[in-house]
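> Got a predicted structure plus its sequence, pasted below:
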Amino acid sequence: MKFSDADPALEGFINTVHVDKTNNLWVGTDKGLLKYNGAHWLHYTDTSGLNSNKIAYVENDSNNNIYILTDKGLQKHENNEWKTIDVYKLNQKAITKMYIDNNDNIWFLTYSNGAYKFDHTNWEHFDSSNGLSDNWTLSVIQDKTDNIWIGGAEGIDFFDGNSWKNYLGNIINHPNTLYYDNNKLWVVTIGGGYSIFDGTNWTTHNRASGFVSNHVQKIEKDKDGNVWIATYSKGIIKYDGENYTYYTDENGITDQVWTSFIDSKNNIWIGTSELSAAKFDGENWSYFNSDNSPLLNSVNDIFEDKDGNYWFATFNDMWNGLICRYDGEIWKTFTPLDKGSVDKILQDSKGNIWFAYSFTDSKKNEIIVKYDGDRFDIVSLSTELPEDTIFSDFKNGIYTIYEDKDSLLWFGLGEHGVLTYDGEIWKHLTKKEGFPWSGVRDIIQDDEGNYYFASDDQGVFKWVVNHDDIKTQVQKKVPFNTFPNPVKDVLHIKNDNVLIKTTQVELYDVNGKLLYTNYYHSNYELNMSSYPKGVYIVKLKYFNYVYT
């Protein structure tokens, strides 16, 4: 069964889909809640009992009662009525997941305050102070023996009903932003601190190694050589090469810093998730919020254009974003798109300012806006890309914008690769061009023209690109070591490149017949004991590279 724009009920941005115990389909949108019973649609809105039309999550309990979470709180559908439930002190905008377990407890995961459990009478709060490995929680599931498993930024947490056990993950698997300086690649990871790659070795700075925070958002260097480290739990930190200086809520700024920016005057700006923005001139902090500016609560990005104007990507929730410009005295606001979160800002070498959005009109794929100094032009990817492009690939918006040394613009997608724009032609790089099928959070180019990409599910990878056709060139060094040869029982495959996360192994006989295939992470042991003695071919694939 397929639903499309032809179905009159399917209007608005779809945030969640849920199937209840009697196979009814529930669709949460920003224009209400839809129910499909297999034949007819039923539309619930704020005129029929909902406290808001913006539906974030839908779940059902063991009695098939429906619970919804909106931007105005929690509601239960019972006896054909919607009843509002007090949600304690929860910030609905900070919730990453709602889940109802086998005992009808309702769990709420958040990106900054851990997890909450509600048994319909009492609330329990779990965070890093009483069992969780981290306060950034993303996923939850209950096993057959009623244990709760929570996936977070640092790993997996196990709860047996009484106590927690932590299983920490690989810190390099979730890179967020990249910074390149003095032939060193700095990688900021989600929940893993930051790591520095000198071309041979990795050095990691996180809580386990003595650094104060695992939640690093961005790294930049000022004109004096100081490195500024923006964190989501410990404010912003200055590192002069020997000592760390901490700027936190004790200095009047929030500990939860989303982004940072160093302007032409060497001032450090920060965007936060609670108190809008602040500027530090080396001695004093200046604060910008709703009292003295049009900025909304959260600031995703800050940028200074060539004329010295400051641009802010700001939002209240995922649907309501705003572009703000500040010339040092006067503020001006722009809303080129009716809805959506403004995430990134960049000015290209021609003077155009680009804005990247998420949570916009998924039908038109309007996630890019260009400002030429006079007007805003909205880029609809439905018209700029070929007709056979799968437009739903762009539903999560854009993580990053980057201009390379040849003035080619790169846009890292929330899902499935990147877009490029040379001033005339848009291209979507996918598996066909050798690009991994994943979200790209950041892009950077080194002094030799090589590209580094921080991706959601491929770690950090290096790409050598020919701009004429944007094809991947052959990597010279073989990143694998296989032994022994000849093989007795087990062939050991060792990955010598930490940038490679997922590899496919294939085993062929001398006639080219495929005997075995599998995917693995890190190192692998291929059991050959069940195959007759003879000559076999092993093929290893990662990205678009193939080694035999």
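Cool, got the structure.
> from here on, contacts and neighbour counts on C-alpha atoms
Noted.
> Buried residues in stretch 238-253, which are they?
238, 246-248, 253 (16 or more other C-alpha atoms under 10 Å).
> Trp149: which of these is nearest?
Thr248 (32.2 Å; C-alpha to C-alpha).
> quick one: that closest one and Ile270 touch, right?
No: counting by C-alpha atoms under 8 Å, Thr248 stays clear of Ile270, with 11.5 Å between them.
> Redo the buried residues of stretch 238-253 as TSV? Include secondary structure and distance to Leu295.
Below are the buried residues of stretch 238-253 laid out as TSV (DSSP: H, G, I helix; E, B strand; the rest coil; distance: C-alpha to C-alpha, whole Å):
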residue	secondary structure	distance to Leu295
Lys238	strand	25
Tyr246	strand	25
Tyr247	strand	22
Thr248	coil	21
Ile253	coil	16
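> between the residues you listed, which is closest to Leu514?
Once C-alpha to C-alpha is applied, the member of the buried residues of stretch 238-253 that ends up nearest Leu514 is Lys238, at 54.9 Å.
> roughly how far apart are that closest one and Leu33?
With distances taken as C-alpha to C-alpha, to the nearest Å, Lys238 is found 47 Å from Leu33.
> From Asp317, how far out is Asp255?
Distance from Asp255 to Asp317, by C-alpha to C-alpha: 20 Å.
> Kindly report the same for Leu74.
17 Å.
> quick one, which of the two is more surrounded?
Of the pair Leu74 and Asp317, Leu74 is the one with more neighbours under other C-alpha atoms under 10 Å, namely 21 against 17.
> also this one, for the comparison:
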Amino acid sequence: MRYIFLLIFISIFRLHSQTITNYTVNDGLLDNFVECITVDINDNIWIGTSIGIQMFDGVNWTIYNTSTYPEIASDNVSVIQAMSNGDVWIGTDEGVSVFDGINWVTYNSANTNGVLNNQVKSIDEVNGGVWVGTISGVSYLIDPENPSWSSITPPDLHWSGVNSTYFDGNTTWFASPLGGITHYENSIFTVYDTSSGLLSQNVTDLLIDPLGKKWIGTGGGISVLNSDNTNFTQHTKMYLLSPPDTLNPVVDLEMDSYGRIWAGIYVGYLAQGGVAYWNGIQWNDYDVTDGLVGTNIRDLAIDSQDNIWIATSTGISMISQIAYNLLDYQTIELIYPNPSDGDINISTNQEYTDLSVYNNLGQCVFSAIDTYTHKFKLDLKFLPRGIYHIVLTNNTTITNYNLLIK
């Protein structure tokens, strides 16, 4: 029987290694310096470069630029985002353009009720609506069929603009290049910055995991804000550098279907970078020594098969067949056996009234309201193999356990 206590680490298992496939101009890429990358609903890969846009269907490369499509705002594309309806949006220094599969349409500050500023920093989607972060704030289009833009500007948002927008139920989170993050709820804007515990004012990206934790990429690493927005956990060494250098500036954050958090990292003054993922227990990283095409990581995207697509200044890499390493497994109190066949014992130091079990997609697969105190058994043998999160709550406490069912 295997016991796991707080701060006691045990090696559990290691699965097969990943495969890395690289693409450059020699393979049909438009330009090796790829600024941004996204995956559409058909798993086509879209990239943005300084000389146009390209789509890769796994075999063929298709180019879109202002020479053949003069409706495109600019060939110098810094942001690209595929939407759930199949549309592809690009951001440039001359506005945004959208491709519906046939036609391109551009929106900029010259349009009546157009985007706030032509210099676009991010494009995000919620419920079919489009949110465009710019250097002056954010513009949003609730109904793309009725293209009338609204905007949020300083002083509600920081004057440095918006690098990312993310949605948590009915509330909205904004990432700022120089002002931390801003939470909008019930007509109130609340700022979280270094005075609140954030690693850096320079926020490059953010996402929210299925448990409601906010993963915030910054110029100094990743800050994770808990679900009730009261406490930060810091990650500063996701990608290992040679001593004494430890700085991990985050370029992009993504989450795969297993709930793993992926970070693109590039240290400009060292010209070193790579990607790393958090499996709930520890960080694992990849760089050129593992086969990535380059060090200058620009953007990340994940397809439906959980392949990781990485845009760099020297081409594109795809990581597939990713190893699922569960090393240094730990829990808050005592849970055994772990790994388990689903028949587990839990010991706690307080009484709980609610128990929920989530898979790594954030789906609740079991819940019960009862009195859980000190030692109790839990039968989860009906669940398939995988990693699960057991959440125990009472009026004052939320406790999370990680469980591996083998």
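On my side now, so go ahead. Note that the coordinates shown come from a computational prediction; the quantities given were computed from them, not determined experimentally.
> What value does the TM-score take for this pair?
Once superposed, the chains reach a TM-score of 0.62 (TM-score structural alignment, normalised by the length of structure 2), with 280 aligned residues with a C-alpha RMSD of 2.6 Å.
> Assign a three-state SS to Glu351 of structure 2, would you?
Classification of Glu351 of structure 2 by DSSP: H, G, I helix; E, B strand; the rest coil places it in strand.
> so how many other residues sit close to it?
Glu351 of structure 2, neighbours per other C-alpha under 10 Å, totals 16.
> Which secondary structure state is assigned to the residue lying closest to it once chain neighbours are set aside?
Once flanking residues are discounted, Glu351 of structure 2 sits nearest to Thr373: 4.4 Å by C-alpha to C-alpha, 6 or more residues apart in numbering. Following three-state DSSP, Thr373 of structure 2 is assigned to strand.
> I'd say Thr373 of structure 2 and Asn345 touch.
No: shown here, Thr373 of structure 2 and Asn345 do not form a contact pair, counting by C-alpha under 8 Å, at 11.7 Å.
> surely Ala262 of structure 2 meets Glu254?
Actually, residue 262 of structure 2 is Trp. It isn't Ala. Yes: the pair Trp262 of structure 2 / Glu254 is scored as a contact, 5.1 Å apart, by C-alpha under 8 Å.
> Which of these two has more residues huddled nearby?
Taking other C-alpha under 10 Å, Trp262 of structure 2 and Glu254 do not tie; Trp262 has more neighbours (24 against 21).
> Counterpart of that one over in structure 1?
Matched across to structure 1, Trp262 of structure 2 falls on Trp410, judged by TM-score structural alignment.
> contacting residues for that match?
401-404, 418-421, 443 (C-alpha atoms under 8 Å, 6 or more residues apart in numbering).
> Next: Ile66 of structure 1.
58-60, 76-78.
> again, but for Phe158 of structure 1
Contacts of Phe158 of structure 1 (C-alpha under 8 Å, 6+ apart): 147-150, 164-167.
> before we move on, which element is the residue positioned nearest the centre of structure 2 in?
Geometric centre of structure 2, nearest residue: Glu254, 2.3 Å, by C-alpha atoms, centre = their mean. Glu254 of structure 2 is part of strand 250-255 when elements are defined by DSSP states H and E.
> So what angle separates the directions of the helix or strand just after that strand and strand 250-255?
Sequence-wise, the next helix or strand downstream of strand 250-255 of structure 2 (DSSP H and E) is strand 261-267. Strand 261-267 of structure 2 runs at 170 degrees relative to strand 250-255, counting by axes from the mean of the first three to the mean of the last three C-alpha atoms, to 10 degrees.
> before we move on, back to that, buried members of the contacts of Trp410 of structure 1 into ChimeraX, please.
Buried subset of the contacts of Trp410 of structure 1, written as a ChimeraX selection, criterion 16+ other C-alpha under 10 Å:
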select :401,402,403,404,418,419,420,443
